[in-house]
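Student: Quick one: sequence and predicted model below, then my questions.
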Amino acid sequence: MEKMKKNKNLSPEQAKVLEEEQQLLLLVKQGLLMLAAEDKERNISNLHLDNIIELRDSLTDTLPEDVPAVMAQMERMVLLHSQQDSHNAAFGFNQDVPYFAHIRLRENKRERNLLIGNQNCFSTHLPCPIVDWKNAPISQIFYRYHEGDEYVEDIGESELEGELITRRMLLIENGILMRINWPGGVLEDLSTEPTKHNKWHLVSHKTPQLETGQDKTLDEVQPPDKYTSSNGKTTDLNFSGYRVDKHLRQITALVDPEQFEVITHSEYGIVLIQGGAGSGKTTVALHRLAYLMSKKPQYFKPKTVLPIVFGPALANYMSRVLPALGVHGARPRTYHKWLSGLRIRMLPELPVQYAENTPMDVIELKRHPLWLKYYREEIQNRTTKFRELFEDKLAKVEGLEILLKAWDAMSDTALIPRLQNLAGWSKGEETIQGVPQLSSARMEKQLQNALEQAFPELMESPHLLTTQIWNDCLVNRELLFETVERLAPGEFNESQLTGVWSWAVRQYQKRQESKEIVESDLVSLTEQTEDFFNEDLNFTDEKSSLDEEDDTLLLLLYQLLLGPLNRKNGKPLQYTHLMLDEAQDFGSLEFQLLVSLTPENLPSVTLAGDLDQRIMVGRKHETWEESLGHLTLPDGSKPDVTALAPLKIGYRSTHEIMTVAKKVIGEHSVNTVWYSTRHGAPVDVFRFKERGAMVAFLADTLKDLSIREPLASVAVLTRTQESAEKLFDGLQRTDLSQLRLIRDQEFTFTPGIEVTDITQTKGLEFDSVIIADADASTYGPDIRSRQLLYVGVTRAAHQLWLLHCGNPSSLITGILDK
């Protein structure tokens, strides 16, 4: 075959590399076509097979510009004269992107070539084998070594030893070579016409590098000069410089006047701290906690203040940071773990396991504030019915008038202790202010009988009424539909409510089978569900479980029925100050429960959150007003809620990263004013045709970074945990050091590379962040995709890379691909 046309823009070495790869690709394409024709031989006549072979042989005398046409003719002949079988292995091979890397090995003075692709293909028609990067053991050499390295690898039962003399990454699109990346630089075809591909240039002399900013000095930081706040005050953004670390910063060294006002705001009431990602919300909230404890140490004691954070990683880390702020003995907790412990202690009969696949409609309904009103109504109805019971059953017994007076005198007492106190008063064991003791022994006995019939668990297990009321409205279909339509009209359709009811019945059945349900539940619920259980709901392999959302519902209801929650020592559980981080992912029910655990009518709560970072499913509120508007104090009044002016300066991310974050969140952002303090490296977007090529790229850049900056922290993020696990499995083949897969917030806060899904990283930051799945199929234009990607992007302090296979997400269009 004639030599490929020379390219005047390349040096002799570069032209040699280009020609070698073009020739190799041509031979591979010929081989794959012949393999396809041979595989279809039973459906192709000898004449047609001879014609295909003749065309292949003619390529040796074909002009370079005519080669694509001859190849196309061969392909048409194979397809035309064979029955296309989609399950056939040969034609299942991706001929548009047959491979993405080329290596040459020298072993025992013998050289051999290998191509790395997404499938194995071994055929004498090919110039060299194509091996699957995921499964072929020999592909480890490509991922673990650089060109010129000597290697020793155990492949199967034998040991391979040799030298990697050539290592090139390739971009092939539609069967055409578009880019070559090797130690000599990056060659790329810059042709703009689709039919012409010969404008090759050296576009880079080096591969991209991650820069964590650890070698930057304060003199290299370039913050905007000033910004003017809404109150007209001008703040100098050069006041603090930037501390290059990834830990909670000492705001006392960075504080501006607006932040100081937040920290020193009135100690009582509910204070809402808002601001964009990296604006210091969590740090300001913690400093506010420290300020309150130092101002009134006898009131805000370590055992009576509670910082609540999103995940265990931040809780563990915060427990080590708080002492530096002068806070000793205060234990940060995660909401779910803390609440789960309370619920299990108060209602031990219920399961301790939680469902992992709770449907979205169930989550949304169980987080809806309608339950606050329903539970209050239901308890009021039961309270009224008990008075009516006394009037009916005890009408002919002496002492009814004084008994009703005693009952009415306890109107501020929760229902169950009210009943217990009435029973004790009738026996002379309790006193009720302003009511004389009961002197009728007959009334005492008749009252005890009436209570025993109406509420047999009153004295021994009164908390079981909580489970019964909670269960009734979820499992009773008619009651559920009527309640939701009345208290949240139009928000849930019939299909959604049917799904919620089915799920509730399914969980009830499992509790019944596990004998973790009590007799009182069986009496009220069995008749409602006995015809519902069928083969579709026979989940014998599942464990009895609750939904995480149930804990909040149960404890709210428990308080309404039995009064304040108690500590293990029997004393009321009460916090003088609560700090809730990532408050945007909580709702009315959680806020009400937290406020109920502060001193009556004198709450002290700090909420820190950013509505742009809402990523937890099942949150229907759009504004803080909606989620906080349902709060009620014990006397029925509304608490004092102060929404402070949003923090407007972002200390974490560079101007370049924040610009991308603003583009991602778009017009949905609540942070209309948000400034960075410094400039940094540009945000880069890298596209790949194959995931294996992306893994190789990541391996090279991360190895380089670990050598240059061994103290760097890098997060490689995906949307789902499943995607993170697949990516981690690929990176493990590369022999990267300090590579960790994070499944459940087990961050170590030490240098290294952590692969996880975005949700795990809320509230954290890293030197560099790589979003590894920024493609259109993963992140659409919907609000949840925007908020998830926004959270991922804003975890980066110094550098951000966006990687995608296939089409890029529309949320990142406009950023130059590489």
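Tutor: Happy to help now that I have it.
Student: From now on I want contacts and neighbour counts done on CA atoms only, so please keep to that.
Tutor: Noted.
Student: any idea which helix or strand comes after the strand or helix carrying A285?
Tutor: Per DSSP states H and E: A285 is located in helix 281-295. Using DSSP H and E, the helix or strand that follows helix 281-295 towards the C-terminus is strand 305-309.
Student: Show me what that next one packs onto, helices and strands only.
Tutor: strand 333-334, strand 577-580 (3 or more Cα pairs under 8 Å, 6 or more residues apart in numbering; DSSP states H and E).
Student: Which among those is found nearest to E519?
Tutor: Nearest to E519 among the helices and strands packed on strand 305-309 is strand 333-334 (33.6 Å), distances taken as Cα to Cα.
Student: Give me the residues contacting the closest one.
Tutor: The contact list for strand 333-334, computed with Cα atoms under 8 Å, 6 or more residues apart in numbering, reads L306, P307, I308, V309, F310, G311, P312, A315.
Student: What are the buried residues along whichever helix or strand comes after that strand?
Tutor: Using DSSP H and E, the helix or strand that follows strand 333-334 in sequence is helix 335-346. Buried residues in helix 335-346, counting neighbours by 16 or more other Cα atoms under 10 Å, are found at Y335, H336, L339, S340, L342, R343, M346.
Student: what does stretch 285-305 give?
Tutor: In stretch 285-305, counting by 16+ other Cα under 10 Å, buried: 285-293, 300-302, 304-305.
Student: From one end of that stretch to the other, what's the distance?
Tutor: 13 Å (Cα to Cα, to the nearest Å).
Student: Just give me the longest strand of this structure.
Tutor: Scanning the chain for the longest strand, with DSSP state E as the assignment, gives strand 158-173.
Student: Comparison target, given below:
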Amino acid sequence: MPTHARAQDPAPGRGPLDQERAHLAASRAALAAMRAEVEALDISDVTGNWVNAAVLQSQIDQRIKALADHADTPLFFGRLDYLHAPGAEAAEGADGERFYIGRRHVHDADGDPLVIDWRAPVSQPFYRASKKDPMDIERRRRFGYTGGELTAYEDELLTGADAEEEHGTASRLLQAEIERPRVGPMRDIVATIQPEQDEIVRAGLSGSLCVQGAPGTGKTAVGLHRVAYLLYAHRERLARTGTLVIGPNRSFLHYIEQVLPALGELDVRQATVDDLVAHVEVRGTDSAEAARIKGDARMAEVLRRAVRSGVTVPTEPCVVVRGSRRWRVPAYELEELLRELLDRDIRYGAAREALPQRIAHAVLVRMEEAGEAPDDRVQDAVARNPAVKAVVKAALPPVDPAKLVLRLLSDADFLAEQARGLLTDEEQKAILWTRPARGVRSAKWSAADAVLIDEARDQVERTPSLGHVVVDEAQDLSPMQYRAVGRRCATGSVTVLGDLAQGTTPWATHSWPEALRHLGKPDARIEELTAGFRVPREIIAYASRLLPVIAPGLAAATSVRQAPGALDIRAVGDVADLDAAVVAACGEALAHEGSVGLIAADARVQVLADALAEAGLPYLSPGEETSREVRLTLVPATLAKGLEYDYVVLDEPAAIVDGEPDERTGLRRLYVALTRAVSGLAIRHAARLPSGLG
């Protein structure tokens, strides 16, 4: 697929807007023809069997789905007018080229592109070109749409006497697209990607990235667009190795799940860390202290010791009988073979596979010394000999990861032996079950226990690695969870997204270098996004008053958007009047276009649900898709992270802080809630505002 070619010239004698509409119509017709061509494919004579036919038909169905034309989604959102023909075209002496930039590639019947994929190299200047570095661009044109209809355009001249000065007037259409009210799940930001965001999106596949991003800087969208870009630039490689997006909870994943399909990527798996380690059914919960200890990186060494705790050094020789001959490997040699494997610190399962081959090799050496000429088939047969298998089973007994963790958490003596010098007596007592389970299925496993089982499984057998993993809201992962994620990209790369100021777990990350070490990517590049595009300046400045307490090392975020009146703080004199004031604020917010989120402490959610029902205001829960009819979502503060709403009503900030085990965590939870609004934030409170916000 070519990355660039001359676009069709607009029809002469028509106004610029009519010309652009004509190009849009031609592009839509071409896309429809592309889809019809795929639908008409006949594969009846090109496959050898039904399996190949099913695979090929599945690929065709996916292609048809990817070529769908959604009437309310513009095929292109920008245009680049080059001064000279880029790439190979320049060698032909062609003058300037014009390219329409969109979410997908569209070509005409002759194969000439009408729309260029935003990920193609020729599209890059749309995001990075400036007066200072025009990148051979004469004009950058942005398009405005109402629904799917092209209604406006805006030109930015980057070269020549009429070029705008750097830091000139911001694009009205760009601003309007950023501020466009949202209903439903998260949408792509492909039309509004900024230069610093584009650098992260287009970073190479070989290196890992960590993005520290303040609220509203678009770090989640940047991570998703990075996946789409990598799949475009390295499709064949990633088709073999796979990609994965990891989010903090199912509500968050539901919120972002339409972004990649909108960009034409349908095969990217999305999961939570709990999904990755779901080896047992989670039915129990831990205290904050127990969860913190189980999530500590020291538990990896405890588990490594536990996995190897059953190793027994051979004390008897191994005697292999083949025909009339007996071959003897003495105990000291068996011990040497075993210790050699253990000293290499390979996985337990790999050692169990290697030991019989080592013993068989020792037997073959004796055969050769006796004048025989055994081959590999003989070695494999000796490795399967009952005497050899018995030695291996006794020296390296099978390990069931779940049963091992069950014993570790149930048997105080076993835990003490494996945790000696690593965990204190108090820490051991904190993670021991008060009521030991009778078996794996009857145990009330916690989420942290499942991560321990996953670690033990990897100690036994290597976890398959993917080509690229994106992990969002990473600041809330424990060291052991980082290790679980790192196993999934051990031979690939990772994009870590997060904000240290939004860490709300007892084990929240204190620094990104520390987190990257646990992830197994200590050399990952750390980038910081501080310029906000979604949250208005007034709101982010107010929330940033908490930073000196919750994240002293972080610089306050800035915002390119001003929205006078975006922040509305009202005190309610009587606690009894608070519910009515909150419901009234929701009504005021619903008078505007767009989504509305009512965020409250978890303990207040049911009270507010009853108040909304009594007032006749329908509402949704996080994860349920908003619509034009129901635009209000009631959000527990613990589920607000990563979500955005056009308008947010924040109920009783002090209750959010009080709902956490300590003040710092509570203030971080409040910081998250304060930064979910795109257009307006209304705070209603009866209690005194937390320190710094008064």
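Tutor: Received it, and whenever you're ready, just let me know what you need. None of the values given here were measured: they were computed from a predicted structure.
Student: between the buried residues of stretch 285-305 of the first structure, which is closest to E452 of the first structure?
Tutor: Closest approach between those and E452 of the first structure, by Cα to Cα: T304, at 39.0 Å.
Student: which position in the second structure aligns with the closest one?
Tutor: Counting by TM-score structural alignment, T304 of the first structure lines up with G242 in the second structure.
Student: same check, this time on W200 of the first structure
Tutor: Per TM-score structural alignment, there is no equivalent position to W200 of the first structure in the second structure.
Student: ok, W200 of the first structure to A15 of the first structure distance?
Tutor: Counting by Cα to Cα - W200 of the first structure and A15 of the first structure are separated by 9 Å.
Student: Which residue in the first structure aligns with E614 of the second structure?
Tutor: In the first structure, the residue matched to E614 of the second structure (TM-score structural alignment) is R733.
Student: Surely its match touches Q140?
Tutor: Yes - between R733 of the first structure and Q140 there is a contact under Cα atoms under 8 Å: 5.9 Å.
Student: Would you map the strands across the stretch 551-694 of the second structure?
Tutor: For the stretch 551-694 of the second structure, applying DSSP state E, counting those that start in this stretch gives strands covering 558-559, 567-571, 596-600, 632-636, 645-651, 677-685.
Student: residue in the first structure matching V329 of the second structure?
Tutor: By TM-score structural alignment, V329 of the second structure lines up with G399.
Student: what about its match, neighbour count?
Tutor: 17 (other Cα atoms under 10 Å).
Student: which ones are touching it?
Tutor: Residues near G399 of the first structure by Cα under 8 Å, 6+ apart: L438, S439, S440, M443.
Student: Go ahead and build a PyMOL selection from the buried members of these.
Tutor: Paste this into PyMOL to select the buried members of the contacts of G399 of the first structure, with burial taken from 16+ other Cα under 10 Å:
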select buried, resi 438+443
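Student: Let me have the contacts of G399 of the first structure in a markdown table, adding secondary structure and distance to V244 of the first structure as columns.
Tutor: Shown next, in a markdown table, are those (DSSP: H, G, I helix; E, B strand; the rest coil; distance: Cα to Cα, whole Å):
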| residue | secondary structure | distance to V244 of the first structure |
| --- | --- | --- |
| L438 | coil | 74 |
| S439 | coil | 77 |
| S440 | coil | 78 |
| M443 | helix | 76 |
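Student: Contacts only, for the match of E614 of the second structure.
Tutor: Q140, Y143, R144.
Student: For R144 of the first structure, see how far away it is.
Tutor: Look at R733 of the first structure and R144 of the first structure: by Cα to Cα, they are 7 Å apart.
Student: Same question for L788 of the first structure.
Tutor: 32 Å.
Student: Quick one: the strands of the stretch 551-694 of the second structure as TSV, columns for distance to L174 of the second structure too.
Tutor: Output for the strands of the stretch 551-694 of the second structure, formatted as TSV (distance: least, Cα to Cα, whole Å):
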stretch	distance to L174 of the second structure
strand 558-559	15
strand 567-571	23
strand 596-600	23
strand 632-636	26
strand 645-651	17
strand 677-685	15
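Student: closest to Q475 of the second structure out of these?
Tutor: Of all the strands of the stretch 551-694 of the second structure, strand 632-636 comes closest under Cα to Cα, at 19.5 Å.
Student: Where in the first structure does the closest one fall?
Tutor: Using TM-score structural alignment, strand 632-636 of the second structure corresponds to residues 753-757 of the first structure.
Student: from what I can see G499 of the first structure touches D361, true?
Tutor: Yes - in this structure G499 of the first structure lies within contact range of D361 using Cα under 8 Å: 7.5 Å.
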